[in-house]
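Asker: output the structure for:
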Amino acid sequence: MAQFSVNPARFDPYKNFKFRVKWDGRYVAGISKVAALKRTTEVVRHREGGDPSSSRKSPGRTEYEAVTLERGVTHDVEFERWANKVWNFGNGLGAEVSLKDFRKDVIIEVYNEAGQLALAYKVYRCWVSEFQATADLDANANAVLIQNIKLENEGWERDYEVVEPSEPTFIEPTG
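Answerer: Reported below is the predicted structural model:
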């Protein structure tokens, strides 16, 4: 397992605005927002007949929430191509779905302020359950046109091979 105190001088937590997302071995362009990684484990309550009027608790099923990726609309079609593997309208009877390769593993990387890789999470067996090609169009607005995909997944884990980087220091000029 990785060493956790490579940078004992770092006091501040990492910021949430430097990140990249990778699938199929390459980075996906323009992602501006990634929903939180969250899992919930059901509580199984049980009681033995001779116990007092209280119950015991143990863990049950664990569910992983879907992860939404958001980005501005460009000519990059990666979101749409992946979404079309689950349902591609007009592809013909029996050819609307590509069950062979509709799942992908996704890597979410978090960087420190210096642009060094600090954390990474692997999200497993993702598939697109929702695709929003554009946001609402509004002639009176002054905003970026946004699209997003919602990824169902079967679990995620932190990549402990990514260790805390030694952050750079600035050298004061002499003389």
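Asker: CA atoms for contacts and neighbours, from now on please.
Answerer: Fine.
Asker: how about stretch 73-92: buried residues?
Answerer: 73, 79-80, 82-88 (16 or more other C-alpha atoms under 10 Å).
Asker: who touches that stretch?
Answerer: The contact list for stretch 73-92 (C-alpha atoms under 8 Å, 6 or more residues apart in numbering) reads 28-29, 95-99, 101-102, 127-131, 133-134, 144-149.
Asker: repeat that for 7 Å
Answerer: 96-98, 102, 128, 131, 145-147, 149 (C-alpha atoms under 7 Å, 6 or more residues apart in numbering).
Asker: one more sequence to fold, the one below, so I can look at both together:
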Amino acid sequence: MPDMDIYRSYNFVLDIQNVTVGYFTEVSGLSVSVEAISYREGGGAAAVRKLPGRVEYGDVTLKWGMSDSTELWTWLMSAAAGNVERKEISIILLKPDGQQENTRWNLHSCWPRAWRGARLDALGQEVAYETLTLVHEGIERA
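Answerer: Have a look, this model is predicted:
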């Protein structure tokens, strides 16, 4: 059995076309599902067969500590105004050394669908996090 490294979920970076934002703390929602279409063949076959149908890509949610950068907000507001600007995004998982790229997921034709502002608490001491939900039209693993 070959020697395999186990990769840590915290060792990642994001590459968003033309957007430089601070430190992303979480990426969630990477998923692909293929619809299963049930049908029964003619001739009295007892079994129901399954055929592949539409492919659906899950929404991806980005989480980051709030900063002075307004680039993601501007991108969202452009979409809200009906001017959807699609971007290519890469989520890059790094090797244990934190420097070398191990796996890359390229998301195609992304645009922002939803934003959630930071939870504000006058008595708290937590980092103010924002989240942005993106839709996309395809994913490839490189």
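Asker: Throw the buried residues of stretch 73-92 of structure 1 into TSV and include distance to Pro8 of structure 1 and secondary structure, thanks.
Answerer: Output for those, formatted as TSV (distance: C-alpha to C-alpha, whole Å; DSSP: H, G, I helix; E, B strand; the rest coil):
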residue	distance to Pro8 of structure 1	secondary structure
Val73	41	coil
Phe79	39	helix
Glu80	43	helix
Trp82	41	helix
Ala83	43	helix
Asn84	47	helix
Lys85	46	helix
Val86	46	helix
Trp87	49	coil
Asn88	51	coil
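Asker: now the aligned residue in structure 2 for Ile146 of structure 1: how far from His136 of structure 2?
Answerer: Counting by TM-score structural alignment, Ile146 of structure 1 lines up with Tyr129 in structure 2. The gap separating Tyr129 of structure 2 from His136 of structure 2 is 23 Å, by C-alpha to C-alpha, to the nearest Å.
Asker: likewise Gly82 of structure 2?
Answerer: For Gly82 of structure 2 relative to His136 of structure 2 (C-alpha to C-alpha), the value is 17 Å.
Asker: okay, those two: which has more neighbours?
Answerer: Taking other C-alpha atoms under 10 Å, Gly82 of structure 2 and His136 do not tie; His136 has more neighbours (21 against 8).
Asker: now do the helices in structure 2.
Answerer: 71-80 (DSSP state H).
Asker: tell me where structure 2 has strands.
Answerer: 12-16, 24-28, 32-40, 48-57, 60-65, 87-94, 101-116, 129-135, 139-141 (DSSP state E).
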